[in-house]
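Engineer: All I have is the shape, not the residue letters:
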């Protein structure tokens, strides 16, 4: 059995039995108005990463990554997928993934809305093949909202590990709660995980979640 790879958050690694398998697709589901990007940044601190952005341009993303990573990542590159042919551009980026590296797609929603389900399935299969052949990890960031994206079911079916982030407001406090509804070929953690998300990810171990 291959050695597990870290999510970048030791407490999450422990909850899922030691980390994620090489070749995995990790799907991060979260509301747009949340701090879920911190989970993407955590994975980037573990391995060289190709970051593909589908909405914010390269300058905006690079500025953010420069602040939050601050030299604490092995190396990364940023590519903007553009508005005209985002799916084709993301597929090009996947073809360049390095050995034992990472690829982040933030967010996957525009790709789910291209109106071309066959090409989208082809993209996900190409992503999976590239990750397996290089021993890498792919992270798909997907927004949860009242209007569910077309093809979201397809995205979820390809996810090997699904991290579902919910935002709870308790008075003046904003809390992020992580559940793991899917972990292909592995046992699920028995409890939800309360996250403290800022520029980094911390876990509240008080276990007071109802």
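Structural biologist: Great, that's in hand. Quick caveat: nothing in here was measured; it's all calculated off a predicted structure.

Engineer: only C-alpha atoms for contact and neighbour calcs from this point on.
Structural biologist: Will do.

Engineer: all helices for the protein, in order.
Structural biologist: Listed in chain order, the helices of the chain (DSSP state H) span 10-15, 37-44, 58-69, 86-95, 109-112, 117-134, 152-158.

Engineer: what's next to stretch 168-186, contact-wise?
Structural biologist: Residues outside stretch 168-186 that contact it (C-alpha atoms under 8 Å, 6 or more residues apart in numbering): 34, 160-167, 188-189, 191-197.

Engineer: Would you mark the buried spots in that stretch?
Structural biologist: 175, 176, 177, 178, 179, 180, 182, 183 (16 or more other C-alpha atoms under 10 Å).

Engineer: Identify the residues contacting the residue nearest to residue 43 when sequence neighbours are not counted.
Structural biologist: Counting by C-alpha to C-alpha, 6 or more residues apart in numbering, residue 43 lies nearest to residue 8, which is 4.8 Å off, once chain neighbours are set aside. Residues in contact with residue 8 (C-alpha under 8 Å, 6+ apart) are 39, 42, 43, 44, 45, 46.

Engineer: that older thread, out of the buried residues of stretch 168-186, list just those in strands.
Structural biologist: 175, 176, 177, 178, 179, 180, 182, 183 (DSSP state E).

Engineer: Ok, which of the helices of the chain comes nearest residue 76?
Structural biologist: Comparing those against residue 76 with C-alpha to C-alpha, the closest turns out to be helix 37-44 (7.7 Å).

Engineer: for comparison:
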């Protein structure tokens, strides 16, 4: 099967070339992490529809413009901030182009709708992504009180990327775990990454 690149070469390698077309991916990360770097990198690969449910469109566009890896003309940013956020996002989903990328940043406001409404949204999202052979990235920020529908988000997703950061001495370590890959092979070990201006492999050795 042909794969769609993520824009992160090390991740593409462990995923046997990238993401299968039609995949819905959950990116889990702490609010204080560098997950925005991943999101911006995903934008740089192909035409992208970016739905922001928290930040303003101006803030998102400025962040994307600062990323050298992104052709800003290929990214369209949509706002979905109010009580109609899930309907606004669904409208973007319905117009998703073939082999494009959809980013929802972040998914929490949608998860806080009632369970049946959210289940229908996720089901329609998956159907459209499959039909368009596209990719959807749902940015799921961890908190002490995740929405009840977070379980459904992860259950329905084809892949889960779990970004974790920790301080060790004077360094900050970043590791990406792939605990779920429906129809694919899960990497045996976490990916140790360096998050600077881009996402690269951290080649430093672990010292116990």
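Structural biologist: Arrived safely. As the structure is a computational prediction, the values presented were derived from the model and not from experiment.

Engineer: related to what we said a few turns ago, show the buried residues in the contacts of stretch 168-186 of the first structure.
Structural biologist: Buried, going by 16+ other C-alpha under 10 Å: 34, 160-167, 188-189, 192-197, out of these.

Engineer: What lies in contact with stretch 145-152 of the second structure?
Structural biologist: 108, 111, 112, 115, 118, 119.

Engineer: quick one: which of those residues is most hemmed in?
Structural biologist: residue 111 (24 neighbours; other C-alpha atoms under 10 Å).

Engineer: returning to that earlier point: just put the contacts of residue 8 of the first structure in JSON lines and tack on distance to residue 85 of the first structure and neighbour count.
Structural biologist: Putting the contacts of residue 8 of the first structure into JSON lines (distance: C-alpha to C-alpha, whole Å; neighbours: other C-alpha atoms under 10 Å) gives the following:
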{"residue": "39", "distance to residue 85 of the first structure": "27", "neighbour count": "23"}
{"residue": "42", "distance to residue 85 of the first structure": "29", "neighbour count": "21"}
{"residue": "43", "distance to residue 85 of the first structure": "27", "neighbour count": "23"}
{"residue": "44", "distance to residue 85 of the first structure": "26", "neighbour count": "26"}
{"residue": "45", "distance to residue 85 of the first structure": "29", "neighbour count": "20"}
{"residue": "46", "distance to residue 85 of the first structure": "30", "neighbour count": "19"}
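
Engineer: So which residue is dead centre in the second structure?
Structural biologist: Centroid-nearest residue in the second structure, with C-alpha atoms, centre = their mean: residue 137, separated by 3.4 Å.

Engineer: Matching that residue against the first structure, which residue comes up?
Structural biologist: Counting by TM-score structural alignment, residue 137 of the second structure lines up with residue 139 in the first structure.

Engineer: quick one, what contacts that match?
Structural biologist: If you count contacts by C-alpha under 8 Å, 6+ apart, residue 139 of the first structure has them with 25, 26, 27, 28, 40, 102, 103, 104, 105.

Engineer: Need the nearest residue in space to the first one, chain neighbours excluded.
Structural biologist: The one in question is residue 25 of the first structure. Nearest to residue 25 of the first structure is residue 138, by C-alpha to C-alpha, 6+ apart, at 4.7 Å.

Engineer: Next, work out how far apart the residue of the first structure positioned farthest from its centre and residue 126 of the first structure are.
Structural biologist: Most distant from the centre of the first structure: residue 171, at 28.9 Å, with distances by C-alpha atoms, centre = their mean. Going from residue 171 of the first structure to residue 126 of the first structure by C-alpha to C-alpha, to the nearest Å gives 45 Å.

Engineer: Quick one: closest of the helices of the first structure to residue 2 of the first structure.
Structural biologist: helix 117-134 (11.5 Å).

Engineer: which residues sit against that closest one?
Structural biologist: 22-25, 87, 91, 94-95, 97-101, 111-112, 136-138, 151, 154-155, 158.
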